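Participant: next comes the sequence, and after it the predicted model I'd like to discuss.
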Amino acid sequence: MAAEHDTTLEVELKMLDAGIEPPSYAHPGDAGADLRARVDVALAPGERALVPTGVSLALPFGYVALIHPRSGLATKHGLTVVNAPGTVDAGYRGEIAVTLLNTDANTPIELKRGDRIAQMVIQKVETARFVPVDELPDSVRGAGGFGSTGGFAPAAAAHRG
């Protein structure tokens, strides 16, 4: 049996609302800690809202908090994070708020204070030093982008039997 590794990072947390649960992981090994709504919010189809979480952090330099949609809310209700993943930089000390969007074309969604609305993933990041050059080195991909590698089978390549 492999030895367990302690990958716990201490992050200073300030709860701005004593009535909201702090971020927490639902299961051991989960990457995302749940964030909760600090207020009730109703989103009509196609509507978005900035929802406060009652959480502020002091991330260590070299780390970022990425805010992701919760998969169950996305699948069952069409609720997503507009700028997914949202980025919380190490120097930010304000309240984390999540811009939610109801993508369902017909059904409104109501969120109550304390509902889990998003997941926060803490990751180590590198800071780049950008070096101007006249030419970039070649690569296999080159300048191809925006669907240049395909992704859908051509209609003629459908079942041949």
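Facilitator: Perfect, I can see it now.
Participant: okay, CA-based contacts and neighbour counts for the rest of this
Facilitator: Will do.
Participant: would you agree P22 is in contact with L16?
Facilitator: No. Counting by CA atoms under 8 Å, P22 stays clear of L16, with 9.8 Å between them.
Participant: so what sits against both of the two?
Facilitator: Residues touching both P22 and L16 (CA atoms under 8 Å, 6 or more residues apart in numbering): V55.
Participant: relative to A84, how far out is P28?
Facilitator: P28 sits 24 Å away from A84, going by CA to CA, to the nearest Å.
Participant: more neighbours: which of these two?
Facilitator: A84 (14 against 6; other CA atoms under 10 Å).
Participant: residue contacts, that one?
Facilitator: 67-69.
Participant: most neighbours among those, which one is it?
Facilitator: Among these, I67 has the most neighbours (other CA under 10 Å), with 26 neighbours.
Participant: ok, Q119 - how many residues close by?
Facilitator: For Q119, the neighbour count with other CA under 10 Å is 25.
Participant: helix or strand: which one has it?
Facilitator: Counting by DSSP states H and E, the element that carries Q119 is strand 116-124.
Participant: coming back round to it: more neighbours: P22 and L16, which one.
Facilitator: Shown here are P22 and L16; by other CA under 10 Å, P22 has more neighbours (20 against 15).
Participant: quick one: contacts for that one?
Facilitator: Neighbouring residues of P22 by CA under 8 Å, 6+ apart: 15, 35, 55.
Participant: now these as JSON lines including secondary structure and distance to G62?
Facilitator: Formatted as JSON lines, the contacts of P22 follow (DSSP: H, G, I helix; E, B strand; the rest coil; distance: CA to CA, whole Å):
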{"residue": "M15", "secondary structure": "strand", "distance to G62": "23"}
{"residue": "L35", "secondary structure": "strand", "distance to G62": "22"}
{"residue": "V55", "secondary structure": "strand", "distance to G62": "20"}
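Participant: return the member of those residues nearest to K112.
Facilitator: Closest to K112 out of those is L35 (12.8 Å), distances taken as CA to CA.
Participant: one more structure, for comparison:
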Amino acid sequence: MSSPLPPIEIRLKRLPHGRGLPAPAYATAHAAGMDVVSAEDVILAPGGRHAVATGFAMAIPEGYEVQVRPRSGLALKHGISLPNTPGTIDADYRGELKVILINLGEEPFVIARGDRIAQLVAAPVQAARFAEVEELDETVRGAGGFGSTGVRAR
């Protein structure tokens, strides 16, 4: 992958049921996400959810996370998505990566071992702290909530 930043190293531990599967990898030179594959066969019924095994665990460097995102082709063609997108894998998690998939389509969806099911994006984490105050600064939007800026472009 070509990037202005040097790649970080994410250590990957292959689990017994993940042997023979490809490691997460970029499909093209400018891809932002690495494709990850299923380590199991699953039939996902319409409306169904399943934590799909990937067959590996990883050690993400401190100060980073790995985001799990849907694959656009699966979402458009079959209604397959992630109910918690993007999912976050924290740097201190060492268990198997499982991808929670949901079938928002109308037909059962078959996932075979080795099928690409999601994308992984490594991202830096910015720590934050909350400072309790009596008042907040004013903005044009103010307290306007969902839909308050309208639908049409201005």
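Facilitator: Noted; the coordinates are in hand. Everything numeric here is computed off the predicted structure, so don't read it as measured data.
Participant: before we move on, the earlier item: may I see the buried residues of the strand holding Q119 of structure 1?
Facilitator: By 16 or more other CA atoms under 10 Å, the buried positions in strand 116-124 of structure 1 come out as 116-122.
Participant: state the distance from the residue nearest to the spatial centre of structure 2 to L82 of structure 2.
Facilitator: With distances taken as CA atoms, centre = their mean, V68 lies nearest the centre of structure 2, 1.2 Å away. For V68 of structure 2, the distance to L82 of structure 2 (CA to CA) stands at 8 Å.
Participant: where do the helices of structure 2 begin and end?
Facilitator: Along structure 2, counting by DSSP state H, helices occupy 72-78.
Participant: what residue in it is the furthest from its centre?
Facilitator: E134 (36.7 Å).
Participant: measure that one to A128 of structure 2 for me?
Facilitator: Distance from E134 of structure 2 to A128 of structure 2, counting by CA to CA: 19 Å.
Participant: equivalent analysis for A75 of structure 2, please.
Facilitator: 33 Å.
Participant: compare those two and say which is more crowded by neighbours.
Facilitator: Neighbour comparison, A75 of structure 2 and A128: the larger count goes to A75, with 16 against 6 (by other CA under 10 Å).
Participant: mind listing what that one touches?
Facilitator: S81.
Participant: give me the distance from the strand holding Q119 of structure 1 to the chain's centre.
Facilitator: Centroid separation for strand 116-124 of structure 1 versus its chain: 6 Å, with CA atoms, centre = their mean, to the nearest Å.
Participant: what about that strand, how far off from structure 2?
Facilitator: Superposed on structure 2, strand 116-124 of structure 1 shows a mean distance of 0.4 Å to its aligned residues (mean CA distance after the TM-score superposition for structure 1).
Participant: just checking, what packs against that strand?
Facilitator: Under the contact criterion of 3 or more CA pairs under 8 Å, 6 or more residues apart in numbering; DSSP states H and E, strand 116-124 of structure 1 touches strand 33-36, strand 63-69.
Participant: which helices and strands does the first one pack with?
Facilitator: Packing contacts for strand 33-36 of structure 1, counted by 3+ CA pairs under 8 Å, 6+ apart, involve strand 116-124.
Participant: please determine how far I111 of structure 2 is located from L74 of structure 2.
Facilitator: As judged by CA to CA, I111 of structure 2 and L74 of structure 2 stand 11 Å apart.
Participant: and for G105 of structure 2?
Facilitator: Using CA to CA, G105 of structure 2 is found at 10 Å from L74 of structure 2.
Participant: these two: who's more crowded?
Facilitator: Legend: neighbour count by other CA under 10 Å for G105 of structure 2 and L74, higher for G105 (19 against 16).
Participant: residues in contact with whatever residue of structure 1 lines up with that one?
Facilitator: For G105 of structure 2, the aligned residue in structure 1 is D104 (criterion: TM-score structural alignment). Residues near D104 of structure 1 by CA under 8 Å, 6+ apart: 45-46, 77-79.
Participant: and for L111 of structure 1?
Facilitator: Residues in contact with L111 of structure 1 (CA under 8 Å, 6+ apart) are 37, 40-42.
Participant: ok, 10 Å please
Facilitator: By CA atoms under 10 Å, 6 or more residues apart in numbering, the contact list for L111 of structure 1 reads 36-43, 51, 117.
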